[in-house]
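J.: One predicted model, sequence on top.
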Amino acid sequence: MYKKKVPVQINCGLHFFKELLNGKWKLMLVYYISQGFRRPGQLQEKIPNGDRRVLDKQLGELVNHGFLNKKVFNTKVPKVEYELTDLGRDLLPLIITIEQWGEAHRQDLEKVLKTDPKFMDVL
């Protein structure tokens, strides 16, 4: 089993947030599920550069950590849908605030991205 090299810190709420919601697509997945995109294929369409395996892994972690519920429908062709739990719904105002902050500071943030070599292919 994988063991982290650096012990998990839970000294404050930011540490909990980082440990449980750190992931390239987790906040976007929660947001899109809140907008009615509940099936893995729909989420893949909303996040086209997200690798399906990574999205599935992060969806599983969000379920395990209590932010999402996973519904499996026993049909001829198996069907899966995700829905927010109360914990996931409580996270939405924070996600919306972060998105608004990003839009409000778009010009400054784009300048930063243009000068950072690891983001050269983004803009």
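T.: Yep, that arrived.
J.: contacts and neighbour counts: CA atoms only from here.
T.: Will do.
J.: Using the three-state scheme, assign residue 7.
T.: Assigned by DSSP: H, G, I helix; E, B strand; the rest coil, the conformation of residue 7 is coil.
J.: What is the longest helix seen in the chain packed up against?
T.: Taking residue count as the measure and DSSP state H as the definition, the longest helix of the chain comes out as helix 86-104. Applying 3 or more Cα pairs under 8 Å, 6 or more residues apart in numbering; DSSP states H and E, we find helix 86-104 packed against helix 26-34.
J.: Excluding its own residues, what touches the helix it packs on? List them.
T.: Under the contact criterion Cα atoms under 8 Å, 6 or more residues apart in numbering, helix 26-34 has outside partners 21, 38, 43, 46, 58-59, 62, 67-68, 82-84, 88-89, 92, 95.
J.: then this one, side by side with the first:
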Amino acid sequence: MMEDNNELFGKCPYFTAQKVFSGKWSILIIYHLSEGTLRYGELQRKMDNITQATLTKQLRMLEDYGLVSRKIYSEIPPKVEYSLTELGVDFIPVLEQFKVWGDKYIETINTKSHN
């Protein structure tokens, strides 16, 4: 009998990772923050096609999962910066492997389309 999905979170590493990175933009957000702390507007510009509502939702989700930290400065207008937490930084080697695999995959499909 299959376990209830909620029971798998925090027990099965594959299910847990899939759940944490289930947001369409999660990996790209982590990638941009891996290059350094960004203000909200800077991150949104780097993300290009993401709406403000979606970016806010994804950032909150990553913050809830403990991968992204939000720092609010009490100034007018308010300044908010996002950075990776220690858990987020721990994901960077995985992110680098995604790049290696992604480059290889792109090369493979481009080679096949030219044959």
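T.: The structure has been received and is ready for your questions. Remember, it's a predicted structure, so these values are computed and weren't measured experimentally.
J.: And the TM-score between them?
T.: Overlay of the two chains. TM-score (TM-score structural alignment, normalised by the length of the second structure): 0.83; 108 aligned residues with a Cα RMSD of 2.1 Å.
J.: ok, the residue nearest the centre of the first structure to residue 47 of the first structure distance?
T.: Centre of the first structure computed as the mean C-alpha position; nearest residue by Cα atoms, centre = their mean is residue 26, 1.1 Å away. According to Cα to Cα, to the nearest Å, residue 26 of the first structure and residue 47 of the first structure sit 11 Å apart.
J.: Next: residue 111 of the first structure.
T.: Remark: distance between residue 111 of the first structure and residue 47 of the first structure (Cα to Cα) = 24 Å.
J.: mind checking the SS state of the residue of the first structure positioned farthest from its centre?
T.: If you look at how far each residue of the first structure sits from its centre, by Cα atoms, centre = their mean, the farthest one is residue 76, at 29.6 Å. When the structure is reduced to helix, strand and coil (three-state DSSP), residue 76 of the first structure reads as coil.
J.: Tell me which residue of the second structure lines up with residue 93 of the first structure.
T.: Aligning on TM-score structural alignment places residue 93 of the first structure opposite residue 93 in the second structure.
J.: oh, I was asking about residue 79 of the first structure
T.: Counting by TM-score structural alignment, residue 79 of the first structure corresponds to residue 79 in the second structure.
J.: count of residues packed around its match?
T.: Residue neighbour count, defined by other Cα atoms under 10 Å, stands at 13 for residue 79 of the second structure.
J.: Could you find the closest non-adjacent residue to residue 86 of the second structure?
T.: Once flanking residues are discounted, residue 86 of the second structure sits nearest to residue 67: 7.3 Å by Cα to Cα, 6 or more residues apart in numbering.
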